[in-house]
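Asks: sequence-free structure coming up:
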């Protein structure tokens, strides 16, 4: 593993992105930080963490995605990588909340942010940011957050979790490269949070409604069965789960 360790950084994603702009960076290079002052989440949300308590990492992935239509395949592979890495810990109700949150017992324990760039040779380069709550036990004003330590009542070795996660990312990416998309998507749906369960939603105009998650399509849109028996798809900025 080509690993770069930092004490404090605004964003590991931004650091790795800038590094790849200025030099040739080995595929699957990993950057980790003890503290991240401007961590980013979906739709510009911030992610705050206690220094040295959690796994804060970014990994460069290139030569995996072949074209723009495969963008969400990588999201699927990475989310599954986190699930597979954590499965041996026997966390309660481990699941993937669309589009990129990692849940355990209805609490968020991690998040993923993938930033893709398209090079002049039409190749796609991806910076995968993963934040995983490991040994942090205080989550003031975050009632839906938890950590591995809180769930299992013990401390974990961050390096061991990093190694397991790195192994799984390379493994799931190899499945992508060998065109095993159907297998990855089947595994993704098996682990999808609230699949086939009635749940309340809010749209971008704050209208609330009930629906049943049917799955996620290849474009990364959530498929929801509505009360009138129609199935509607929603993008990331169009809908929010209320639970």
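Replies: That came in fine, so what should we check first? Since the model is a prediction, treat every value here as computed from it, not as a measurement.
Asks: Only C-alpha atoms from now on, for both contacts and neighbour counts.
Replies: Fine.
Asks: Strands along this protein, start to end?
Replies: In the chain, the strands defined using DSSP state E lie at 3-9, 30-36, 39-40, 46-47, 55-62, 95-97, 101-104, 107-118, 124-132, 198-203, 208-216, 222-225, 231-234, 239-242.
Asks: Now do the lengthiest helix in the chain and strand 124-132, the angle between them.
Replies: Ranked by residue count, the top helix of the chain under DSSP state H comes out as helix 158-177. On the basis of axes from the mean of the first three to the mean of the last three Cα atoms, to 10 degrees, helix 158-177 is oriented at 150 degrees to strand 124-132.
Asks: returning to that earlier point: format the strands of the chain as TSV; extra columns: distance to residue 152 and mean neighbour count.
Replies: What follows is the strands of the chain, written out as TSV (distance: least, Cα to Cα, whole Å; neighbours: other Cα atoms under 10 Å):
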stretch	distance to residue 152	mean neighbour count
strand 3-9	27	13
strand 30-36	22	22
strand 39-40	25	22
strand 46-47	23	12
strand 55-62	17	24
strand 95-97	16	24
strand 101-104	11	24
strand 107-118	12	19
strand 124-132	15	24
strand 198-203	27	15
strand 208-216	29	19
strand 222-225	31	20
strand 231-234	35	16
strand 239-242	26	16
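Asks: next, the one to line up against it:
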């Protein structure tokens, strides 16, 4: 998966330990491997300058050239109510949205695209992939993988993409990661204790296409797996609620396309 020459150095930041690599296949895959081998633990992070096989949701590739932020944060879920877990991608979206908003000198309209993307001016600038794993037979952890386009972005993507530099936000990957961790610490205490219900309003205030007609891709990129209706709400479990034919439909898996 990786080798010693790809490893750069370790950093300690607050109660987090960051393992910085020049290049890996996937930060999530490496984090999972090291967790299973008991080489890293909760509150440890895999940060890489490049991913050769970056991953997005629904087995999509996340293009990961030099100049952007790619990291995976390992979080202990042992004390978390299992009902809260489905909202973790939306929770991380709130944290990342807040992080980037606070860094920008001008007021950017950063939107949350259900369930796991961030947009600026209808361009995707970040994505989140959460994968759960178990170690030591019963310790549940989440691997939170996040990619942010800082200096460049892919072309010819399903959804238009952009990067932070085109919106006059200049920052290194490590600086952006540290700012994210500051916000993560603040919001995690709320999510851990109360779940998503106290954060739902914050997410909806920046929701892409709220109360407008949307199409949900239900998991496969073909016309038979598309569901169209009015984006009405999300529930406390992070599911999107769509109105179609004057009926409410609750959808748990998919994305707004």
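Replies: That came through fine. Quick caveat: nothing in here was measured; it's all calculated off a predicted structure.
Asks: related to what we said a few turns ago, in JSON lines: the strands of structure 1, plus distance to residue 20 of structure 1.
Replies: Shown next, in JSON lines, are the strands of structure 1 (distance: least, Cα to Cα, whole Å):
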{"stretch": "strand 3-9", "distance to residue 20 of structure 1": "13"}
{"stretch": "strand 30-36", "distance to residue 20 of structure 1": "12"}
{"stretch": "strand 39-40", "distance to residue 20 of structure 1": "19"}
{"stretch": "strand 46-47", "distance to residue 20 of structure 1": "23"}
{"stretch": "strand 55-62", "distance to residue 20 of structure 1": "8"}
{"stretch": "strand 95-97", "distance to residue 20 of structure 1": "29"}
{"stretch": "strand 101-104", "distance to residue 20 of structure 1": "26"}
{"stretch": "strand 107-118", "distance to residue 20 of structure 1": "11"}
{"stretch": "strand 124-132", "distance to residue 20 of structure 1": "9"}
{"stretch": "strand 198-203", "distance to residue 20 of structure 1": "37"}
{"stretch": "strand 208-216", "distance to residue 20 of structure 1": "31"}
{"stretch": "strand 222-225", "distance to residue 20 of structure 1": "32"}
{"stretch": "strand 231-234", "distance to residue 20 of structure 1": "33"}
{"stretch": "strand 239-242", "distance to residue 20 of structure 1": "34"}
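Asks: list the buried ones in the longest helix of structure 1?
Replies: Across helix 158-177 of structure 1, burial judged by 16 or more other Cα atoms under 10 Å covers 158, 161, 162, 165, 166, 168, 169, 170, 172, 173, 175, 176.
Asks: counterpart of it in structure 2, which residues?
Replies: Counting by TM-score structural alignment, helix 158-177 of structure 1 lines up with residues 173-192 of structure 2.
Asks: Pretty sure residue 212 of structure 2 sits against residue 241.
Replies: No - contact criterion Cα atoms under 8 Å: residue 212 of structure 2 and residue 241 do not qualify, at 11.9 Å.
Asks: Identify the contacts common to the two.
Replies: Here residue 212 of structure 2 and residue 241 have 231, 232 as joint contacts, going by Cα atoms under 8 Å, 6 or more residues apart in numbering.
Asks: ok, so what distance separates the residue most central in space within structure 1 from residue 129 of structure 1?
Replies: Among the residues of structure 1, the one closest to the centroid is residue 112, at 2.6 Å (Cα atoms, centre = their mean). Distance, residue 112 of structure 1 to residue 129 of structure 1, using Cα to Cα, to the nearest Å: 6 Å.
Asks: that older thread, let me have the buried residues of helix 158-177 of structure 1 in CSV, extended by distance to residue 71 of structure 1.
Replies: Converted to CSV, the buried residues of helix 158-177 of structure 1 look like this (distance: Cα to Cα, whole Å):
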residue, distance to residue 71 of structure 1
158, 29
161, 26
162, 24
165, 20
166, 20
168, 19
169, 15
170, 17
172, 14
173, 12
175, 15
176, 11
